[in-house]
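A.B. asks: Prediction below, plus the sequence it came from.
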Amino acid sequence: MKKTLLILALLFCIITSSKAQVVGTDIGDIAPEIDLPNPKGENVALSSLRGSLVLVDFWASWCGPCIKEQPLLLKMHNAYPDKLSIYGVSMDTKKPLWLGAIAKGKLPWTNVSDLKYWTSPVVGDYMLQSVPLNFLVDKNGIIVAKNIHGKALEDMVKSILEQ
């Protein structure tokens, strides 16, 4: 009886201490799927960008800090065109404002939006409370950093891509 309890206790410890990879928003988690329409109305899945480092960037045309960071994103996009993909998820609710911000910022990367803002399914999946918010996702779809901006983002991307 003691042996059985000991074995059960050992198995319980092994099972509860193992960290299985899950879909979530913590570093080390598999990034939740996003499959939203681009400006042409064609759905683009986040998973379609696997194989490269992906910056999932939640932004909006009315978000000053989001717009302020776009030149840095453009610089990184141009520095690593074959290694870094940017997947911009707009939280706008008005298509003209979303498209105008893309045109004004000359944003060449994948931009998607369902124009639903807080009622969009991605809000819950990514626990979005405000923008800007971003997730750096490795080539296998694993989150390696989140909510990292400016020089810290640039340095992290550089260190990952120039290994």
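C.D. replies: That came through fine. Numbers count the residues shown, from 1 in each chain.
A.B. asks: From here on, just use CA atoms for contacts and neighbour counts.
C.D. replies: Noted.
A.B. asks: so how far is residue 85 from residue 78?
C.D. replies: 10 Å (Cα to Cα, to the nearest Å).
A.B. asks: more crowded one of the two?
C.D. replies: residue 85 (23 against 12; other Cα atoms under 10 Å).
A.B. asks: Tell me where the protein has helices.
C.D. replies: 2-17, 64-79, 95-105, 121-125, 150-161 (DSSP state H).
A.B. asks: residue contacts, the residue lying closest to residue 113 once chain neighbours are set aside?
C.D. replies: Closest residue in space to residue 113, ignoring its immediate chain neighbours: residue 90 at 5.1 Å, by Cα to Cα, 6 or more residues apart in numbering. Shown in contact with residue 90 (Cα atoms under 8 Å, 6 or more residues apart in numbering): 58-61, 98, 111-113, 115, 117.
A.B. asks: which of those residues lies closest to residue 146?
C.D. replies: residue 58 (11.2 Å; Cα to Cα).
A.B. asks: which parts of stretch 52-62 are buried?
C.D. replies: 52-61 (16 or more other Cα atoms under 10 Å).
A.B. asks: Equivalent analysis for stretch 73-85, please.
C.D. replies: By neighbour count on 16+ other Cα under 10 Å, the buried set for stretch 73-85 is 73-74, 76-77, 84-85.
A.B. asks: Now do residue 131 against residue 2, distance only.
C.D. replies: 56 Å.
A.B. asks: Which one's more surrounded, the two?
C.D. replies: When neighbours are counted by other Cα under 10 Å, residue 131 comes out ahead of the other of residue 131 and residue 2, with 18 against 7.
A.B. asks: List the contacts of the nearest residue to that one once chain neighbours are set aside.
C.D. replies: Take residue 131 and drop its neighbours on the chain: the residue closest to it by Cα to Cα, 6+ apart is residue 59, 5.5 Å away. Contact partners of residue 59, counting by Cα under 8 Å, 6+ apart, are 66, 88-91, 131-133.
A.B. asks: let's bring in a second model and compare:
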Amino acid sequence: MSLRLSLTCLASALLLAGCDRGADDAAQQQGELAAEKQALSGEIDRTFAGELMPAVNVSDPAGNTLNLGALQGQPVLLNLWATWCAPCVVEMPMLDNVADEFGDRLRVITVSEDMQGAKRVEPFFAQNKFRNLEPWLDPENDLGFAYGGVMPTTILYDANGQEVFRVAGGYHWDSEEARAAIEEALGK
């Protein structure tokens, strides 16, 4: 077996180990999470600055596709999340607010890594009534594999499609630090 195939198998096993594929329960409700008690310990990491956004296709529940690599021309905040990931669920309203605050200056794209795709994501979006977020899906976990399988992972890309920074793990997107980092990147 080749090294690449072995690594792909290992990454698949790790992602699946964290996924509760058999649960029939709906996503955990916002009210049940006590956001103030969530340990959102992610930090801004500029180690990968300059790397290009991957040319991966994601789809929406209607089957429309979006090639992430073709989004050059506007800064993009790309968030990988799942309904079974408590910090991800806590972040979603904050990301919706970021999208609202920055408007046309920043496109916020949330991509679900749920293996059950639209079956899990559509009810979650319907219940939470996000004003600015769209339900993009990556049921094959191409992005999850590309970014190491940590949920949530959020990456800011500049208008040239180059990474500015990323956050692996939950983060307070409503913080002054987050707003300042985004403003700094948009000012370039």
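C.D. replies: In hand now; what should we look at? Everything numeric in this text was worked out from a predicted model, so none of it was measured.
A.B. asks: Can you give me the TM-score here?
C.D. replies: Laid over one another, the chains give 0.73 as their TM-score (TM-score structural alignment, normalised by the length of structure 1), with 135 aligned residues with a Cα RMSD of 2.0 Å.
A.B. asks: hang on, the earlier thing: residue in structure 2 paired with the residue nearest to residue 131 of structure 1?
C.D. replies: Residue pairing (TM-score structural alignment): residue 59 of structure 1 is matched to residue 81 of structure 2.
A.B. asks: where's its match relative to residue 113 of structure 2, distance?
C.D. replies: 6 Å.
A.B. asks: hmm, back to that, with distance to residue 143 of structure 1 added, can I get the buried residues of stretch 73-85 of structure 1 in a markdown table?
C.D. replies: Listed next are the buried residues of stretch 73-85 of structure 1 as a markdown table, based on distance: Cα to Cα, whole Å:
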| residue | distance to residue 143 of structure 1 |
| --- | --- |
| 73 | 18 |
| 74 | 21 |
| 76 | 18 |
| 77 | 19 |
| 84 | 14 |
| 85 | 14 |
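A.B. asks: Determine the number of other residues adjacent to residue 45 of structure 1.
C.D. replies: Neighbourhood size, residue 45 of structure 1 [other Cα under 10 Å]: 16.
A.B. asks: Now do the contacts for the most centrally placed residue in structure 1.
C.D. replies: The residue lying closest to the centre of structure 1 (Cα atoms, centre = their mean) is residue 56, at 2.9 Å. Contact analysis of residue 56 of structure 1 by Cα under 8 Å, 6+ apart lists 86-89, 134-137.
A.B. asks: Sort out for me which of those residues are in strands.
C.D. replies: Mapping the contacts of residue 56 of structure 1 onto strands (DSSP state E) picks out 86-89, 134-137.
A.B. asks: ok, so of these, who is nearest residue 123 of structure 1?
C.D. replies: Of those, the one sitting nearest to residue 123 of structure 1 (Cα to Cα) turns out to be residue 89, at 10.4 Å.
A.B. asks: So what does that closest one match up with in structure 2?
C.D. replies: Applying TM-score structural alignment, one finds that residue 89 of structure 1 aligns to residue 111 in structure 2.
A.B. asks: show me what contacts that match?
C.D. replies: Residue 111 of structure 2 neighbours (Cα under 8 Å, 6+ apart): 58, 78-81, 135-138.
A.B. asks: what do you get if the cut-off is 10 Å, keeping everything else the same?
C.D. replies: By Cα atoms under 10 Å, 6 or more residues apart in numbering, the residues touching residue 111 of structure 2 are 58-60, 78-82, 121, 133-139, 141, 143-144, 154.
A.B. asks: Just name the closest of the contacts of residue 59 of structure 1 to residue 105 of structure 1, please.
C.D. replies: Nearest member of the contacts of residue 59 of structure 1 to residue 105 of structure 1, counting by Cα to Cα, is residue 66, at 10.9 Å.
A.B. asks: coming back round to it: what remains of the contacts of residue 90 of structure 1 once you look at structure 2?
C.D. replies: Compared against structure 2 with both residues aligned by TM-score structural alignment, their matches' Cα atoms under 8 Å, those retain 58-61, 98, 111-113, 115.
A.B. asks: which one among those gets closest to residue 148 of structure 1?
C.D. replies: Among these, and counting by Cα to Cα, the member closest to residue 148 of structure 1 is residue 58, at 12.0 Å.
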